[in-house]
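>>> below is the sequence, then the predicted model.
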Amino acid sequence: MSEPVDIVLVYQSLLGIYGDRGNAMVLRSRLAWRGIEARLIEVEPGTPVPAGGAVYLLGGGEDAAQVSAVRALTADGNLYRALDAGAVLFAVCAGYQIVGKTFTVGERDEVIEGLGLLDVNTRRGTERAVGEVLSSWTKPDGTQSLITGFENHGGFTYLGPDARPLARVEIGIGNAGDGTDGAVQGNVLGIYPHGPILARNPELADHLLERALGHPLDPLPSEELDELRRQRIAAVRKAGLRR
């Protein structure tokens, strides 16, 4: 019997204020529906991060929480070890910012050193990005998939040469109003929308699992989910035309 797939939800007391815990539940459910046993592990500061997980998740949080999370994860070190061993990290919003090289906090825009897992830097934006965001993601097979979610961030993120955009924005702000959202570098993926985003975007959820497992997964067709996505995308596009 194979070992269960460990999905590690990191520091929800710091980076879990926007419902992003739902991303872990989506991943676990999509494995269970395929008959694959999965184990959800929640870890908080003061408890070592397990180094043997398959997928690690970071969510959204406020400035002070970001700083605390970076300090704790740096001191712990096991997230780095897990990625070196082939694990996948998916980081959303504040989690996305802290996995970069630097980000800013507070009214004085103090520059804080991040985890350095993505070649990105975040600074205070020229406007706050709040609202539905719709972007297009190129899947590994070259086909396109739309990503929907809700963005709410004051920082603008700029990509360096070692990171590439995760998606191209159709509606919304994304990284910095530059037509991109998120970043990918190795097995680290970050993006801004909450939602939780994986509940709205099952193809992205399966992509994370397939990267972590190292093989494709059987499809999970759902006419109901497809129709809900169609309605959501149509509503976002209609609202976007009125901006």
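Now that the structure is in, tell me what you want to look at.
>>> alpha carbons only for contacts and neighbour counts from here, please
Will do.
>>> which parts of the protein are helices?
21-32, 63-76, 78-84, 94-98, 197-200, 202-213, 223-241 (DSSP state H).
>>> tell me the contacts of Val130?
Going by CA atoms under 8 Å, 6 or more residues apart in numbering, Val130 touches 150-153.
>>> same question for Ile171.
Contact analysis of Ile171 by CA under 8 Å, 6+ apart lists 132-135, 236-237, 240.
>>> for those, work out which two are farthest apart.
Comparing every pair within the contacts of Ile171 by CA to CA identifies Ser135 and Gly240 as the most remote, at 12.2 Å.
>>> what's the closest non-adjacent residue to Leu217?
Glu210 (6.5 Å; CA to CA, 6 or more residues apart in numbering).
>>> do I have it right that that neighbour meets Asp218?
No. Look at Glu210 against Asp218 with CA atoms under 8 Å: they stay out of range, at 10.1 Å.
>>> out of these two, which sits in the busier spot?
When neighbours are counted by other CA atoms under 10 Å, Glu210 and Asp218 differ, and Glu210 comes out ahead with 14 against 8.
>>> okay, now the one to match up with it:
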Amino acid sequence: MTNTSALRIVWIYPDLLSTYGDRGNVLILQRRAELRGIPTEVVHVHSSDAVPEQGDIYLLGGGEDRPQILAAERLRADGGLARAAARGACVFAVCAGYQIIGESYGDDEANPLPGIGILDIRSGRGQARAVGEIVADVDPSLGVGRITGFENHQGRTEIGPSALPLSTTVRGVGNDDRTEGAYQGQVLGTYLHGPALPRNPQLADLLLRWRVGQLAPLPQAWGDRLHEERLSAALSA
């Protein structure tokens, strides 16, 4: 954590990157931290603002093609997110946000554009759009288990040698019909909407562990029941 007493959660560009209820990722991180007695501070950084470098967890959501391009341009020019990641901060990015934290991504005409370069992935556009429920088994070393979400993207993502796949797809497309998401150190990206963290509380706890260490267990609650319900529905469809 930073040298302040509170866990600092930084929500990047909610005015550009916030589709499919991405604010839910902010709320669940804050809630699961505070249930354990960990004080939090949430910072909303709009696209006209400088990105603070002293955060603990940075969140980026999904967005349409033009807002995605604008967000990538502004984040590259600002440099704050890249410096925070280099310092060891945790970054969690979804869909459009996932693509732009990589080395490159494709615009709406499949032209390659430079990303922020904090995750060793390269994204382009596939022939068909991936839409629907997705289920995937997370890398066992992360201790998360099976995750579920909703994907709606035309991206296809190649993972470079410095990153690892977040998970192996059981149902859905994800990166390439085989894997879903990627991580590198404490930078993690995924195509999962839903939002991802409320639907997968253990994934939220992974981000918290990366910043604060061992977590006290929580009793089962609505988040765990939602997780199981969505897994069951997706696998039985």
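Received, thanks. As the structure is a computational prediction, the values presented were derived from the model and not from experiment.
>>> send over the TM-score of the superposed chains.
Here the superposed chains carry a TM-score of 0.94, computed using TM-score structural alignment, normalised by the length of the second structure; 235 aligned residues with a CA RMSD of 1.6 Å.
>>> which of the contacts of Val130 of the first structure are still contacts in the second structure?
Contacts conserved in the second structure for these, counting by both residues aligned by TM-score structural alignment, their matches' CA atoms under 8 Å: 150-153.
>>> let me have the residues you listed in TSV, extended by distance to Glu127 of the first structure and neighbour count.
Below are those laid out as TSV (distance: CA to CA, whole Å; neighbours: other CA atoms under 10 Å):
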residue	distance to Glu127 of the first structure	neighbour count
Phe150	16	18
Glu151	13	24
Asn152	11	20
His153	9	22
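>>> and the contacts of stretch 198-205 of the second structure?
So stretch 198-205 of the second structure is in contact with 24-25, 28-29, 32, 144-145, 147-149, 197, 215, 223-224, 226-227, 230, going by CA under 8 Å, 6+ apart.
>>> could you measure from Gln30 of the second structure over to Ala110 of the second structure?
Applying CA to CA, to the nearest Å, the value for Gln30 of the second structure to Ala110 of the second structure is 37 Å.
>>> check contacts around Leu83 of the first structure.
Applying CA under 8 Å, 6+ apart to Leu83 of the first structure gives the contacts 89, 187.
>>> residue in the second structure paired with it?
Using TM-score structural alignment, the equivalent of Leu83 of the first structure in the second structure is Ala85.
>>> same check on Asp226 of the first structure?
In the second structure, the residue paired with Asp226 of the first structure is Asp224, using TM-score structural alignment.
>>> can you tell me how far the residue positioned nearest the centre of the second structure is from Arg36 of the second structure?
When CA atoms, centre = their mean is applied to the second structure, the residue found nearest the centroid is Ala93 (2.9 Å). Counting by CA to CA, the separation of Ala93 of the second structure from Arg36 of the second structure is 24 Å.
>>> quick revisit: going by distance to Gly125 of the first structure, which of the contacts of Ile171 of the first structure wins?
Nearest to Gly125 of the first structure among those, with distances taken as CA to CA, is Val133, at 16.6 Å.
>>> pretty sure the closest one is touching Ile173, no?
Yes. Shown here, Val133 of the first structure and Ile173 form a contact pair, counting by CA under 8 Å, at 7.2 Å.
>>> what is in contact with these two at once?
In contact with both Val133 of the first structure and Ile173: no residue, using CA under 8 Å, 6+ apart.
>>> show me which residues of stretch 177-194 of the first structure are buried.
Within stretch 177-194 of the first structure, the residues that qualify as buried are 177, 179-185, 187-194, counting by 16 or more other CA atoms under 10 Å.
>>> tell me which residue of the second structure lines up with Thr102 of the first structure.
In the second structure, the residue paired with Thr102 of the first structure is Ser104, using TM-score structural alignment.
>>> what range does the longest strand belonging to the first structure cover in the second structure?
Counting by DSSP state E, the longest strand found in the first structure is strand 120-138. Residues 121-139 of the second structure are where strand 120-138 of the first structure lands when matched by TM-score structural alignment.
>>> how far is that stretch from where the chain is centred?
13 Å (CA atoms, centre = their mean, to the nearest Å).
>>> ok, now stretch 97-109 of the second structure?
Taking CA atoms, centre = their mean, the mean C-alpha location of stretch 97-109 of the second structure is offset from the chain mean by 14 Å.
>>> for stretch 153-165 of the first structure, same thing?
Relative to its chain's centre, stretch 153-165 of the first structure lies at 13 Å (CA atoms, centre = their mean).
>>> mind listing residues that contact that stretch?
Stretch 153-165 of the first structure is contacted from outside by 93, 97, 104, 118-125, 127-130, 175-176, 180-185, 192, using CA under 8 Å, 6+ apart.
>>> cool, and stretch 224-243 of the first structure?
For stretch 224-243 of the first structure, contacts defined as CA under 8 Å, 6+ apart pick out 132-134, 148, 171, 200.
>>> ok, 7 Å please
Stretch 224-243 of the first structure has contacts (CA atoms under 7 Å, 6 or more residues apart in numbering) with 132, 171.
>>> neighbour count for Gln30 and Ala110 of the second structure, which is higher?
With other CA under 10 Å as the criterion, Gln30 of the second structure and Ala110 differ in neighbour count, and Gln30 comes out ahead with 21 against 13.
>>> which ones are touching the more buried one?
Thr40.
>>> which position in the first structure pairs with it?
By TM-score structural alignment, Gln30 of the second structure lines up with Arg28.
>>> now stretch 216-233 of the second structure: buried residues?
For stretch 216-233 of the second structure, a neighbour-count test (16+ other CA under 10 Å) marks 223, 227-228, 230-231 as buried.
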